[in-house]
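> here you go, sequence then predicted model.
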Amino acid sequence: MHYRKQQGGMSFLGWILVLALLALVGLGIMRLFPLYMEYFSVKTSLESLVNQPDLHAMGKTNIRNALLRRLDINDVAHVSKENIEIIKTRRTVTVAVDYEVRTPFLGNIDLMAHFNPLIEVSSP
């Protein structure tokens, strides 16, 4: 008498659960991707301030306006002038952008991302 070995595998319900989990992870990645692309634009705009030749001679308002122009060119929508903090000392200029973004995820569930890029430029 031969007994067949019972094959062990994933059931249909198991596959449905795995696919649902993968769909949720994929949806999360799709929702967060634009936020991180915008963050990299903010970071690039901040880093371009390092190449500004007269940064140390500029006032805080002028530095803020220069950064806001760069952010506008890069189509950054979630940063306003209230999110920009500029600290000038005798030797350094520190520019920080502190902001958070909420994006809808599923129903009444939102995803929130908090970003805080900054640069510190030493005087020449």
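Alright, I've got the coordinates.
> CA only for contacts and neighbour counts going forward, please
Noted.
> state the distance from Leu17 to Met10.
With distances taken as C-alpha to C-alpha, to the nearest Å, Leu17 is found 11 Å from Met10.
> how about the helices in the protein?
12-48, 60-73 (DSSP state H).
> which residues touch the shortest one?
Just to be clear, that refers to helix 60-73. Helix 60-73 has contacts (C-alpha atoms under 8 Å, 6 or more residues apart in numbering) with Ser41, Val42, Ser45, Leu46, Leu49, Leu55, Val79, Ser80, Lys81, Ile84, Ile86, Lys88.
> could you tell me the angle between that helix and helix 12-48?
In terms of direction (axes from the mean of the first three to the mean of the last three C-alpha atoms, to 10 degrees), helix 60-73 departs from helix 12-48 by 140 degrees.
> give me the distance from stretch 42-56 to the chain's centre.
19 Å (C-alpha atoms, centre = their mean, to the nearest Å).
> okay, now the one to match up with it:
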Amino acid sequence: MIKYSKHSHQHGIGLLGFLLVLTAFGILGTVALKALPAYMEYYSIQATVNRIAHDPLLQSDSDVRTAFDRQMQVDSIHDVTGRDLDISGGVVAMRYQKKILLTDSITLLIDFDAASKP
């Protein structure tokens, strides 16, 4: 025989708590969706920098910069150019910032640092 108490309460999230959690996920989702293209472009730049740094046909700094400029047209890279490359000691690197407008008064600033692997 099972006895049920008159005062048993179910515990869980209430309507206000649910709305707060939903709002937090909505804000985080919006930030993630707006930042995703910048990160995709960064990974494209990183791959291009690695590919160009290990190309034995590119001997001078100007060859490396020209090759990067050609590749950025293919990969739809818009934020940087070959002039932004830092070439020293066989390592090709690039540092840049990306500003992403979230709302009229809130901007997200991301620092990117792409460098070729040895």
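Noted; the coordinates are in hand. Quick caveat: nothing in here was measured; it's all calculated off a predicted structure.
> re the thing from before, which of the helices of structure 1 is buried the deepest?
Neighbour counts (mean count of other C-alpha atoms under 10 Å) averaged over each of those peak at helix 60-73, with a mean of 16.
> mean per-residue distance, that helix to structure 2?
Helix 60-73 of structure 1, aligned to structure 2 and superposed, deviates on average by 1.4 Å (mean C-alpha distance after the TM-score superposition for structure 1).
> give the aligned range of the lengthiest strand in structure 2 in structure 1.
Of all the elements of type strand in structure 2, the one with the most residues (DSSP state E) is strand 91-101. Matched against structure 1 by TM-score structural alignment, strand 91-101 of structure 2 falls on residues 94-104.
> circling back: quick one, which of the helices of structure 1 is nearest to Leu111 of structure 1?
helix 12-48 (7.8 Å; C-alpha to C-alpha).
> packing partners of that closest one?
With contacts taken as 3 or more C-alpha pairs under 8 Å, 6 or more residues apart in numbering; DSSP states H and E, helix 12-48 of structure 1 sits against helix 60-73, strand 99-106, strand 109-115, strand 118-122.
> repeat that with 10 Å
helix 60-73, strand 92-97, strand 99-106, strand 109-115, strand 118-122 (3 or more C-alpha pairs under 10 Å, 6 or more residues apart in numbering; DSSP states H and E).
> pull out the buried residues from the shortest one.
Across strand 118-122 of structure 1, burial judged by 16 or more other C-alpha atoms under 10 Å covers Leu118, Ile119, Glu120, Val121.
> now it against helix 12-48, angle please.
20 degrees.
> skipping adjacent residues, who's closest to the counterpart of Leu46 of structure 1 in structure 2 in space?
Mapped onto structure 2 by TM-score structural alignment, Leu46 of structure 1 lines up with Val49. In space, and not counting its chain neighbours, Val49 of structure 2 is closest to Ser116: 5.7 Å by C-alpha to C-alpha, 6 or more residues apart in numbering.
> pull the contacting residues for the one you found.
Neighbour list for Ser116 of structure 2: 46-54, 87, 90-94 [criterion: C-alpha atoms under 10 Å, 6 or more residues apart in numbering].
> okay, it and Phe68 of structure 2: tell me how far apart.
13 Å.
> so who does Ala93 of structure 2 touch?
Per C-alpha under 10 Å, 6+ apart, neighbours of Ala93 of structure 2: 45-46, 49-50, 53, 84-87, 113-117.
> and the two most separated of these?
Going by C-alpha to C-alpha, the pair spanning the contacts of Ala93 of structure 2 furthest: Asp84 and Lys117, at 17.8 Å.
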